[in-house]
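>>> Output the structure for:
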Amino acid sequence: MDKDQKQALARRVARDIAPGQYVNLGVGLPTTVADHIGADREVFLQSENGVIGRWIRAAEGQEDWDLVNAGKEPIALLDGGAFFDHAASFAMMRGGHLDICVLGAFQVSERGDLANWHTGDPRAIPAVGGAMDLAVGARQVFIMMAHRDRHGAPKILPRCTYPLTGLACVSRIYTELAVIDVRPDGLHVVDLSEGVERAQLIAATAAPLVFDL
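The predicted model follows:
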């Protein structure tokens, strides 16, 4: 995805966050959502490193490296926000207190299984972080990711081939091509990105799709 596609994707996810919701933003693409939630919506963002409230990316020259998001990027915490230790943060994540978590992914299966911590490459460094806690602790799991991997292979599959983070935990998938709901009867396309045709989406997806538009 190019820069414009990433920003458009962040805006699309932000549209689906309702006032009053508590939302965890994970590492990578999900951190960009914070800059696209309108000031007129009272939304409570949470980061696993111990921040809650509202924040934006810190301006250049104004960085406080003791105040960062899950991706270790410096943020400016807005009025009413707070920070705390990991124990309190993980109690929020595991205790069912989050309405939504927004995570990246390597793969998602047609039944909503999630693989986002390891590709199985023995040379790679595993990085599960709090993803397993979020996958089972949040009421809804939103996935933000490129529709294909760097080699052009589909990331939405009948069955994940990478080590799993969680089983049947994904609620909705957002990519540069479409928004797809995961339901008991399969994957339902609820929105197509501008200029994307059905045939293009089908060709880029390894799992069957149902079009609801």
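>>> going forward, measure contacts between C-alpha atoms and count neighbours the same way
Fine.
>>> okay but F44 is in contact with I17, surely?
No. In this structure, F44 is not within contact of I17 by C-alpha atoms under 8 Å, at 10.1 Å.
>>> Who has more neighbours out of those two?
Neighbour comparison, F44 and I17: the larger count goes to F44, with 20 against 17 (by other C-alpha atoms under 10 Å).
>>> got a list of what that one touches?
Shown in contact with F44 (C-alpha atoms under 8 Å, 6 or more residues apart in numbering): G20, Q21, Y22, V23, I52, G53, R54.
>>> Of those residues - the most surrounded one?
Going by other C-alpha under 10 Å, V23 tops the contacts of F44 with 26 neighbours.
>>> out of everything not next to it in sequence, what's closest to R159?
Closest residue to R159 apart from its sequence neighbours, by C-alpha to C-alpha, 6 or more residues apart in numbering: S109 at 4.9 Å.
>>> now do A138
That would be L98: by C-alpha to C-alpha, 6+ apart, it lies 4.9 Å from A138.
>>> For that neighbour, which residues are in contact?
Q21, Y22, V23, N24, M92, G137, A138, R139 are the contacts of L98 under C-alpha under 8 Å, 6+ apart.
>>> Then L192?
Going by C-alpha under 8 Å, 6+ apart, L192 touches L177, A178, V179.
>>> If we use 10 Å, what do you get?
Counting by C-alpha atoms under 10 Å, 6 or more residues apart in numbering, L192 touches T175, E176, L177, A178, V179, I180, R198, L201, F211, L213.
>>> same deal with L134?
24, 26, 48, 90, 92-96, 98, 100-103, 140-141, 165-166, 169.
>>> Next: Y162.
F106, Q107, V108, L114, A115, N116, W117, H118, T119, G120, D121.
>>> For the comparison step, fold the sequence that follows:
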Amino acid sequence: MEQRTIKASNHTTERPENIIQGQGLSKNQIAQRIAQELKNGYYVNLGIGIPTLVANYIPEGIAVTLQSENGLLGIGPFPDETSVDADLINAGKQTITMQAGASLFSSAESFAMIRGGHIDLTILGAMEVSENGDIANWKIPGKMVKGMGGAMDLVASAQNIIVAMQHVSKDGKSKLLSSCSLPLTGKSCVKKIVTELAVLSIHPNGGFVLLEHAPGISVQQIIEATEGKLIVPENVPEMSFYS
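Coordinates of the predicted model:
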């Protein structure tokens, strides 16, 4: 197994009041917030990284079908210790489970689904997003990468793209930029972004629109953490974790 991944014992829903003031959301909490964007009947592709965690937080009463470009329709949550199967992996090579009625097929058929526009929502990680909705998420120059996987097909074909990412890098630099410095995966394709600090959308004329702030995070903190143009409405509500 290249990435033996099991369900975390603490993956249960975390109420906003339990979030530590001033620190923003954890990766699991970002995934939990994005799960509220899912609609009944959606076909959804989850990218590598934070997006894979969304499978653990699908709201009750919502039926969605998770698709993976390596040839699987009907991904379930990560397995527990007793149900790990080395032959069941997602596109990121993490061990997964299958929902009842899931199907397996060739990656060619999977890419036909993507390129044919049959995926309602794509959730991707990113290293950078620009104020025009450009995304850079597959390569850092000088570092070894295995390839872009399905990223370019997904951003070119998806009807709706939400990015799950960290607002700032480990050295404190903004990752929401006026223009991306890393090689682009796609141009003007991102619709919404969820970070540890905020929920934002891309304005049709360019700029990040602040939709929600994370509990314990001030609007001023978000302004300081955003290098690109930030559009701040008069009233910005606290992030909603519940449908």
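>>> does the residue mapped onto L164 of structure 1 from structure 2 count as helix, strand or coil?
Matched by TM-score structural alignment, L164 of structure 1 corresponds to L184 in structure 2. Here L184 of structure 2 takes the coil state, with states given by DSSP: H, G, I helix; E, B strand; the rest coil.
>>> Does L184 of structure 2 touch P141 like I think?
No. Using C-alpha atoms under 10 Å, L184 of structure 2 is not in contact with P141; the gap is 11.6 Å.
>>> coming back round to it: which of the contacts of Y162 of structure 1 still touch in structure 2?
Compared against structure 2 with both residues aligned by TM-score structural alignment, their matches' C-alpha atoms under 10 Å, the contacts of Y162 of structure 1 retain F106, Q107, V108, L114, A115, N116, W117, H118, T119, G120.
>>> Just the buried ones from those residues?
Buried subset of the kept ones among the contacts of Y162 of structure 1 (neighbour count, 16 or more other C-alpha atoms under 10 Å): F106, Q107, V108, L114, A115, N116, W117, H118, T119.
>>> Residue range in structure 1 corresponding to stretch 193-203 of structure 2, please.
Using TM-score structural alignment, stretch 193-203 of structure 2 lines up with residues 173-183 of structure 1.
>>> buried sites along that stretch?
By neighbour count with 16+ other C-alpha under 10 Å, stretch 173-183 of structure 1 contains the buried residues I173, Y174, T175, E176, L177, A178, V179, I180, D181, V182.
>>> Could you do stretch 159-171 of structure 1 as well?
Neighbour-count burial for stretch 159-171 of structure 1 [16+ other C-alpha under 10 Å]: R159, C160, Y162, L164, T165, G166, L167, A168, C169, V170, S171.
>>> so what's the fifth one up against?
What that stands for is T165 of structure 1. Per C-alpha under 10 Å, 6+ apart, neighbours of T165 of structure 1: 105, 113-118, 128, 130-136.
>>> Let me know the closest of the residues you listed to V68 of structure 1.
G130 (15.9 Å; C-alpha to C-alpha).
>>> Give the equivalent position in structure 2 for that closest one.
Checking TM-score structural alignment: G130 of structure 1 goes with G150.
>>> One more: A115 of structure 1?
Checking TM-score structural alignment: A115 of structure 1 goes with A136.
>>> my read: that match touches S188, true?
No. Here A136 of structure 2 does not reach S188: they are 11.2 Å apart, not a contact under C-alpha under 10 Å.
>>> shared neighbours of these two, anything?
With C-alpha under 10 Å, 6+ apart, A136 of structure 2 and S188 have common neighbours V129, S130.
>>> any idea which helix or strand carries Q99 of structure 2?
strand 98-104 (DSSP states H and E).
>>> What residues in structure 1 pair up with the helix or strand just after that strand?
Moving toward the C-terminus from strand 98-104 of structure 2, the next helix or strand (DSSP H and E) is helix 107-115. Counting by TM-score structural alignment, helix 107-115 of structure 2 pairs with residues 86-94 of structure 1.
>>> can you tell me the mean distance of that stretch from structure 2 after alignment?
Mean deviation of stretch 86-94 of structure 1 from its aligned counterpart in structure 2 after superposition (mean C-alpha distance after the TM-score superposition for structure 1): 0.7 Å.
>>> which of the residues in that stretch are buried?
Across stretch 86-94 of structure 1, burial judged by 16+ other C-alpha under 10 Å covers S89, F90, M92, M93, R94.
>>> Include distance to V68 of structure 1 when you put these into CSV, please.
Putting the buried residues of stretch 86-94 of structure 1 into CSV (distance: C-alpha to C-alpha, whole Å) gives the following:
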residue, distance to V68 of structure 1
S89, 14
F90, 17
M92, 18
M93, 18
R94, 21
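>>> Right, I'll leave it there.
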